[in-house]
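J.: based on what follows, work out the 3D shape:
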Amino acid sequence: MNYSFELVGISPILSFFSHQHSTPAHRGAEYLGAYRCTLDAFLESVETVPRKRGWNLDAVVDSVVNFWLNNGEQVRHWRQRLEDAGRENVLVARVADVQAMQQEFEALLNRPPQ
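T.: I've put the predicted structure just below:
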């Protein structure tokens, strides 16, 4: 399985956790929140995801590390946005099974209008 990792935005803590509990989980993605914009913070948050979903922990961790190594400018941008937002916010990231996400998007595109 291939996995992707992406930093997606800043959210107030309560909104993030409320959203996590009120929306059905997508088969292909998990959203993570961290109080700090560090590799260690996201590695800690990603440790529980593979167990819930049957994902390969080593491959998920590799996707997080690769993102961190190859996207330094993006990491610095989100680190600054998180600092600007204040202590009541978290940085949100998405880790996804690429194949499952692709299937979900294809199903959405092929769904007849309602």
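
J.: going by C-alpha atoms from here, please, whenever you check contacts or count neighbours.
T.: Noted.

J.: please name the nearest non-neighbouring residue to the residue most central in space within the chain.
T.: Central residue of the chain (CA atoms, centre = their mean): residue 94, 1.6 Å from the mean position. Excluding its sequence neighbours, the residue lying closest to residue 94 (CA to CA, 6 or more residues apart in numbering) is residue 31, at 4.5 Å.

J.: and that neighbour, how far is that from residue 38?
T.: 16 Å (CA to CA, to the nearest Å).

J.: between these two, which has more neighbouring residues?
T.: residue 31 (21 against 13; other CA atoms under 10 Å).

J.: this one next, for a side-by-side:
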Amino acid sequence: MKYTFDIVGVSPTWQFFHHQQQTINQPSGGAVEYLSTHKCTLDAVLESIEPLPVKWGWNTEQVRDTVVKFWLNNAESIRYWKVRLIDAGNENILVARLADMTSLQAEFESLFSK
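T.: This next block holds a predicted model:
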């Protein structure tokens, strides 16, 4: 299975929590997870993804490799988000998306059909 990881933005903590609560009650089309951390570091992101492979039956090593490869290949983007997170202040978090490719494609297709 192929996985994808991307940083999608910085958000106030309460807004991300509210969004997560709303999506819990909606039927899920697949394994697309939005996760958060207060630090823009590889260690913090890896810690935030720990429960996801078990939840979705994903290959833990492949998921970790996907995140590490993103981190190694996107230094400029990571620096950008690190600065945005610092500028936003302590009440904000970094938001990222981790998904298997098939589920992410299905989510995008469902958005276009609405």
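
J.: related to what we said a few turns ago, contact partners for the residue nearest to residue 94 of the first structure?
T.: 20, 92-95 (CA atoms under 8 Å, 6 or more residues apart in numbering).

J.: run a quick neighbour tally on residue 1 of the second structure.
T.: 9.

J.: that older thread, which SS class is the aligned partner of the residue nearest to residue 94 of the first structure in the second structure?
T.: For residue 31 of the first structure, the aligned residue in the second structure is residue 34 (criterion: TM-score structural alignment). Three-state assignment for residue 34 of the second structure (DSSP: H, G, I helix; E, B strand; the rest coil): strand.

J.: do residue 28 of the second structure as well
T.: Three-state call for residue 28 of the second structure (three-state DSSP): coil.

J.: neighbours around it, how many?
T.: Residue 28 of the second structure: 11 neighbours (other CA under 10 Å).

J.: do residue 42 of the second structure as well
T.: 15.

J.: where's the spatially closest residue to it that is not a sequence neighbour, which helix or strand?
T.: Distances taken as CA to CA, 6+ apart place residue 71 nearest to residue 42 of the second structure, at 6.9 Å, with adjacent residues excluded. Using DSSP states H and E, residue 71 of the second structure sits in helix 60-73.

J.: check residue 104 of the first structure too.
T.: helix 98-110.

J.: which strands or helices does the helix holding residue 71 of the second structure pack on?
T.: strand 3-12, helix 42-49, helix 52-56 (3 or more CA pairs under 8 Å, 6 or more residues apart in numbering; DSSP states H and E).

J.: any idea what residue 88 of the first structure aligns with in the second structure?
T.: Using TM-score structural alignment, residue 88 of the first structure sits opposite residue 91 in the second structure.

J.: hang on, that match packs against residue 15?
T.: No - the criterion here is CA atoms under 8 Å, and residue 91 of the second structure misses it with residue 15 at 10.4 Å.
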